[in-house]
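Asks: Got a sequence here, can you model it:
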Amino acid sequence: MTSPGKILVTGGAKRIGAALSTALVASGWKVVLHYNQAAEDAEMLSRELLAKGGLVETVQADLANPADLSSLMDQATKTGPLDAVINNASLFSYDDSRTVSAGQIDQHMAVNLTAPALLTRALFDQMPPDRQGAVINMLDAKLFGINPDYFSYTLSKAACHTLTQIAAQAYAPRVRVNGIAPGIVLPSGGQTEAEFRRSHKRNLLGQGAQIKEIVAAMQLLLDTASITGEVIILDGGAHLQPPARDVAFL
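Replies: Down below sits the predicted model:
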């Protein structure tokens, strides 16, 4: 078990990241809340959590910038070592097999693969010898029911899935590395609310994942000392009947 200590949540100020940060503070974790451009959201969430007695720090960094990435870990550990990292921040920009470019691939890989890889290594390097750390990589259920939409994004998330497995091997037993792969949870890719509700139900169970279920999966992976190298898929079974297009277009 990785007991509540200090945890870095990348992209922790908005959407799913904000829900994870809020739940972690409520569970007794000291949260280092990372943001890039969402300064106002980070400030508002930080004030809200501090007002409830939570322990929160905020830190800005562009995860595609190597200098910022190095500085992020320095700032996050300034007041003591980290016990865990949630690699939640993600670049999600549309391209397909005909529009994919070197620039798109590089940008997605920088945020969705390189940053998680280097933050995982940095966590391992600073772990006290008497502690076991944990990393959770936020993946995507589409990796298990593949389609070619969001071409560069999908490549980068597939690479992060592989990172989850090899990092679990490389950093054991000091750091456990796992993943959560949600299906559609919030409106995505410019969907209307009606389109989101339809796509959210397009799965075997007739209901998609809820944010509270992602929070529960996160808590399970943090609390269970015998789990490493695993990915929890939360998509109502949609990956077992994959569509030809991304759910954003259905």
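Asks: Please make it C-alpha for all contacts and neighbour counts, starting now.
Replies: Will do.
Asks: Show me where this structure has its helices.
Replies: Using DSSP state H, the helices of the chain run over 15-26, 39-51, 66-76, 102-109, 115-126, 151-170, 193-200, 211-223.
Asks: Here is the second sequence; please produce its structure so I can put it next to the first one:
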Amino acid sequence: MSKRLEGKVAIITGGGRGIGLGITQRFAEEGARIAIVQRNAPPPSILNERTVFIQADLTLPDEIARAVDRTVERFGGLDILVNNAGIMFEKTVEEMSEADWDQMMTVNLKAPFLLTKRAVPLMRSRGGGSLINIGSIEGIGSNPGHPAYSASKAGIHGFTAAVAVDHGRDGIRCNAIAPGWINSDLSEIYLESMPDSARIRRELLAMHPAGRLGEPRDIGNLAVWLASDESTFATGQVFVMDGGRTKKLPLPIG
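Replies: You can find the predicted model right below:
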């Protein structure tokens, strides 16, 4: 059976941990050649001739451009861009400084814009490509203390639609994935920091009709489909992957 991404070249920002690692692992299994672009080195076990690490600070435009150029030099082109890297902090509007807001927008919104801007002509030259942005269910709703994060992810969703409209004529598709709760080292640290983590885990699980929490591989599976030729009629969409969480209405019981 042929691999769905055989012959494709992909950049995955933040591809060395969490959701990004799940995407990297699935892309590798499906035959893609991958450049992991992020600030810190990923686990050595995932690196080989077909999966390489390109160090870049995604707050710096020159480093973004260099990372894309190095990917093309290494693999000969670019077919897939996954804008996954992002940051999150909990501060209300009153608590947040202007510098806090700017940092969130620089990493979560400006970096995907600059990467996409660099990627579009490269994809056009190869007859098309797939842009995949990692949004969030917090681009649709919000948790307390997340005005900047929610704004950045809502921006990603809108950006996705606009890029799809502008560049469909180039054979370039652009879609977003909006994950819900996905298990990771960071989410585990967050849960363990709660005073009653066992109760929080039970309540969190009860929020999901799927009967479990998400795994990075779940997002990777969807990303493979969006990157492959199986999804050539899908563009401009935000695919919510949250185990049904946002469809479950709460009841005032308890």
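Asks: Need the TM-score between these chains.
Replies: Aligned and superposed, the two chains score 0.85 in TM-score terms (TM-score structural alignment, normalised by the length of the first structure); 235 aligned residues with a Cα RMSD of 2.2 Å.
Asks: Ok, which of the helices of the first structure comes nearest Ser3 of the first structure?
Replies: Nearest of the helices of the first structure to Ser3 of the first structure, taken as Cα to Cα: helix 211-223 at 7.1 Å.
Asks: got the angle for the closest one vs helix 15-26?
Replies: Helix 211-223 of the first structure runs at 50 degrees relative to helix 15-26, counting by axes from the mean of the first three to the mean of the last three Cα atoms, to 10 degrees.
Asks: which of the residues in helix 211-223 of the first structure are buried?
Replies: Ile211, Ile214, Val215, Ala217, Met218, Gln219, Leu221, Leu222 (16 or more other Cα atoms under 10 Å).
Asks: which residue lines up with the first one in the second structure?
Replies: It stands for Ile211 of the first structure. Aligned counterpart of Ile211 of the first structure in the second structure: Pro216 (TM-score structural alignment).
Asks: Next one: its match from Gly244 of the second structure, what distance?
Replies: For Pro216 of the second structure, the distance to Gly244 of the second structure (Cα to Cα, to the nearest Å) stands at 16 Å.
Asks: Counterpart of Val37 of the second structure over in the first structure?
Replies: Matched by TM-score structural alignment, Val37 of the second structure corresponds to His34 in the first structure.
Asks: what's around the equivalent of Cys160 of the first structure over in the second structure, how many residues?
Replies: Residue mapping for Cys160 of the first structure onto the second structure gives Ile156, with TM-score structural alignment as the criterion. Burial of Ile156 of the second structure is recorded as 27 neighbouring residues (other Cα atoms under 10 Å).
Asks: How about the one 10 residues further on?
Replies: Counted with other Cα under 10 Å, the neighbours of Asp166 of the second structure add up to 12.
Asks: longest single strand anywhere in the first structure?
Replies: strand 175-182 (DSSP state E).
Asks: chain center to that one: distance?
Replies: Centroid separation between strand 175-182 of the first structure and its chain, computed with Cα atoms, centre = their mean, to the nearest Å, is 9 Å.
Asks: what does stretch 175-191 of the second structure give?
Replies: 11 Å.
Asks: which other residues reach the longest strand of the first structure?
Replies: By Cα atoms under 8 Å, 6 or more residues apart in numbering, the list of residues contacting strand 175-182 of the first structure from outside reads 124, 132-141, 161, 164-165, 167-168, 209, 214, 217-218, 221, 225, 227-235.
Asks: relative orientation of it and helix 151-170 in degrees?
Replies: Using the same axes, to 10 degrees: strand 175-182 of the first structure against helix 151-170 is 150 degrees.
Asks: and strand 175-182 of the first structure with helix 115-126, angle?
Replies: On the basis of the same axes, to 10 degrees, strand 175-182 of the first structure is oriented at 150 degrees to helix 115-126.
Asks: So for strand 175-182 of the first structure, what gets flagged as buried?
Replies: For strand 175-182 of the first structure, by 16+ other Cα under 10 Å, it's Val175, Arg176, Val177, Asn178, Gly179, Ile180, Ala181, Pro182.
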